[in-house]
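1. Model the structure of this input:
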Amino acid sequence: MIYGIGTDICDVRRIQASLDRHGERFAQKILSEAELATWHQRSERWPERGVRYLATRFSAKEAFSKAIGLGMRMPMTWRLCEVGKLPSGQPHIVLHGGLKTWFEAKGLSVHISVTDETDYAASFCVVEIIGKNGL
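-> Down below sits the predicted model:
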């Protein structure tokens, strides 16, 4: 059973403008430690790719926050929600701390899709109820 659906589109140029204004502090606010390490690697090799990586993570977390119905209110925070990658390359959501506890207590499961093009990053998220409350 679907608990919520979220979608987000992000202008990569807006992310670049935030990086220009705030520097790495902006990335540190949005990204988990693991994501921040990946961002550094991608940014060093190809700065535009690093900006698009940050934009896709921003977009995915926005879509997820909409799908769970919290927006950016506790227990949802940027850094407690991480966008990982399975060995197949498929993106997946990894939760931490109080957000993980809240999500698991509700018996939820998440599916995320992210994409980017030169000027835009977009994400689509579906959150399902699993177990005895849902499927």
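2. Could you use CA atoms for every contact and neighbour count after this?
-> Noted.
3. can you pull the buried residues of stretch 98-111?
-> Of the residues in stretch 98-111, those buried by neighbour count under the rule 16 or more other Cα atoms under 10 Å are 99, 102, 103, 108, 109, 110.
4. same deal with stretch 24-40?
-> Buried residues in stretch 24-40, counted by 16+ other Cα under 10 Å: 27, 30, 31, 32, 35, 36, 38, 39.
5. Adding secondary structure and distance to residue 50, write those residues out as a markdown table.
-> Formatted as a markdown table, those follow (DSSP: H, G, I helix; E, B strand; the rest coil; distance: Cα to Cα, whole Å):
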| residue | secondary structure | distance to residue 50 |
| --- | --- | --- |
| 27 | helix | 10 |
| 30 | helix | 13 |
| 31 | coil | 12 |
| 32 | coil | 15 |
| 35 | helix | 11 |
| 36 | helix | 10 |
| 38 | helix | 8 |
| 39 | helix | 5 |
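6. so where do the strands sit in the chain?
-> With DSSP state E, the ranges of strands along the chain come out as 2-11, 81-85, 91-95, 108-116, 120-129.
7. I have a second one here; can you model it like the first so I can compare?
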Amino acid sequence: MVHGIGTDICDIRRIRAALERHGERFAEKVLGPNEMAVFRARRAQAEARGVAYLATRFSAKEAFSKAIGLGLRSPMRWRDCETLNRPSGQPEIRLHGALAAWFDQQGLVAHVSLTDESDYATSFVVVETRQP
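-> Coordinates of the predicted model:
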């Protein structure tokens, strides 16, 4: 059964501007430790790849927070919600800390889809009740 649906569109230019203003501190505030490692690797290859990665993850966190119905209130924290890719490339949401405990207690499971173009990143999240 569907618990909630969330979607978000993020202007990549806005994320780029935030990085220019605040440096890597901005990424460290938004990304979890595993995401941060991927961000740094992609950014080292090409600045635009790193910025697009950060934008898609920012968007996914926004969409997830909407789908669970909490917004950005506790236990939802930026760094406790990571969107990482499986070996197949499929994105998945991995939760940590109090957010993971709350999510598990609710009996929920999340599905995420990400996409980006030159100026925008978009995410779509469906959260459903786990089957017994």
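8. Residue 77 of structure 1 maps to what in structure 2?
-> Aligned counterpart of residue 77 of structure 1 in structure 2: residue 77 (TM-score structural alignment).
9. burial measure for its match, as a count.
-> Using other Cα atoms under 10 Å, residue 77 of structure 2 has 20 neighbouring residues.
10. Kindly confirm whether my reading is correct that residue 91 of structure 2 touches residue 112.
-> Yes - with contact defined as Cα atoms under 8 Å, residue 91 of structure 2 counts as touching residue 112 (6.5 Å).
11. who touches both of these two?
-> Shared contacts of residue 91 of structure 2 and residue 112, defined by Cα atoms under 8 Å, 6 or more residues apart in numbering, are absent.
12. neighbour count winner among these two?
-> Counted by other Cα under 10 Å, residue 91 of structure 2 and residue 112 do not tie: residue 112 has more neighbours, with 19 against 16.
13. counting residues per helix, which one in structure 2 is longest?
-> Scanning structure 2 for the helix with the most residues, using DSSP state H, yields helix 47-68.
14. what range in structure 1 matches it?
-> Counting by TM-score structural alignment, helix 47-68 of structure 2 pairs with residues 47-68 of structure 1.
15. who's in contact with the closest residue to residue 26 of structure 2 other than its chain neighbours?
-> Take residue 26 of structure 2 and drop its neighbours on the chain: the residue closest to it by Cα to Cα, 6 or more residues apart in numbering is residue 19, 6.1 Å away. Neighbour list for residue 19 of structure 2: 25, 26, 27 [criterion: Cα under 8 Å, 6+ apart].
16. Quick check: the aligned residue for the second one in structure 1?
-> Just to be clear, that refers to residue 26 of structure 2. Using TM-score structural alignment as the criterion, residue 26 of structure 2 maps onto residue 26 of structure 1.
17. pretty sure that match contacts residue 20?
-> No - between residue 26 of structure 1 and residue 20 there is no contact under Cα under 8 Å: 9.3 Å.
18. Could you measure from residue 123 of structure 1 over to residue 21 of structure 1?
-> 25 Å (Cα to Cα, to the nearest Å).
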